[in-house]
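K.L.:
mind folding the following:
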Amino acid sequence: MATAKKAVPMCIVSIGFQDYLLPAASGMKLVDIMTSAVECEKSGYLPVRVVIGEQPEVKLEMVKPQHIRQRAPRRDDELALENNPSPVLRLR
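P.N.:
Predicted coordinates for the structure are as follows:
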């Protein structure tokens, strides 16, 4: 007798303004790691100088499987500017 495969619990982890979809167990580990991180600015070359910034805003939100959708594939002709430029934009 075959058993139905259980859906893996998923979550969204937001770091700053970026959102990432991943399994809930991995998301909780990521949030735990990011709570000890700080933003920084690196400059120079031997010696490298690092300026410490703020702690990033990190959020975790659980997501139901029925709310997750695959993005529609992109068509090649959607990039009109690159594939079919307007006559106004053509160089003479």
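K.L.:
for the rest of this, base every contact and every neighbour count on C-alpha atoms.
P.N.:
Noted.
K.L.:
measure Lys29 to Ile12 for me?
P.N.:
13 Å (Cα to Cα, to the nearest Å).
K.L.:
could you also give me the structure for this second sequence? I'd like to compare it with the first:
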Amino acid sequence: MDCLLGTSQALSDGDLGELEKTLEKQTVRILAGFYKGRPSTIKSTYKQKMATSAKAAKKTLKASAGALDQEVKGTFSTAIKTAVKEKADGYDKL
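P.N.:
Next up, the predicted model:
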């Protein structure tokens, strides 16, 4: 299928493919420049989100441990407290 460029020139399928490749390359170059500065912004945004999520998980874990502690007594209770304390401290490292 031929496309007309203006009124007197027809483009072949090969020409269209070549034009498409050229446009894709130019688009990638333009977008690469745009996105080049974004990794630091993305890192800081997700670092904040991870910290917030980790704090919420730690709080939930401690609340669950407190509820279990009220229900369970003895050696098992001590093991729960120890495990929760160790795991909860790990959330601070996130």
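K.L.:
TM-score of the superposed pair?
P.N.:
The TM-score (TM-score structural alignment, normalised by the length of structure 1) is 0.32; 40 aligned residues with a Cα RMSD of 3.1 Å.
K.L.:
show me which of Lys29 and Ile12 of structure 1 is the more surrounded one.
P.N.:
Ile12 (18 against 10; other Cα atoms under 10 Å).
K.L.:
packing partners of the lengthiest helix in structure 1?
P.N.:
Using DSSP state H to define each element, structure 1 has its longest helix at helix 24-34. The contact analysis (3 or more Cα pairs under 8 Å, 6 or more residues apart in numbering; DSSP states H and E) places helix 24-34 of structure 1 against strand 10-15, strand 58-63.
K.L.:
just the element for the residue nearest the centre of structure 2, please.
P.N.:
Central residue of structure 2 (Cα atoms, centre = their mean): Tyr46, 7.0 Å from the mean position. Assigned by DSSP states H and E, Tyr46 of structure 2 falls within helix 38-71.
K.L.:
and that helix, what does it pack onto?
P.N.:
Counting contacts by 3+ Cα pairs under 8 Å, 6+ apart, helix 38-71 of structure 2 is packed against helix 75-90.
K.L.:
could you say what helices and strands the helix it packs on packs with?
P.N.:
For helix 75-90 of structure 2, the packing partners by 3+ Cα pairs under 8 Å, 6+ apart are helix 38-71.
K.L.:
just the angle between the helix it packs on and helix 75-90, please?
P.N.:
160 degrees (axes from the mean of the first three to the mean of the last three Cα atoms, to 10 degrees).
K.L.:
quick check: buried residues in helix 38-71 of structure 2?
P.N.:
Buried positions in helix 38-71 of structure 2, judged by neighbour count with 16 or more other Cα atoms under 10 Å: 54-55, 58, 61-62, 65, 69.
K.L.:
ok, back up a step: wait, which of the helices and strands packed on helix 24-34 of structure 1 is closest to Ile33 of structure 1?
P.N.:
Minimum separation from Ile33 of structure 1 across these (Cα to Cα) falls at strand 58-63, 10.3 Å.
K.L.:
okay, the angle between that closest one and helix 24-34?
P.N.:
Using the same axes, to 10 degrees: strand 58-63 of structure 1 against helix 24-34 is 170 degrees.
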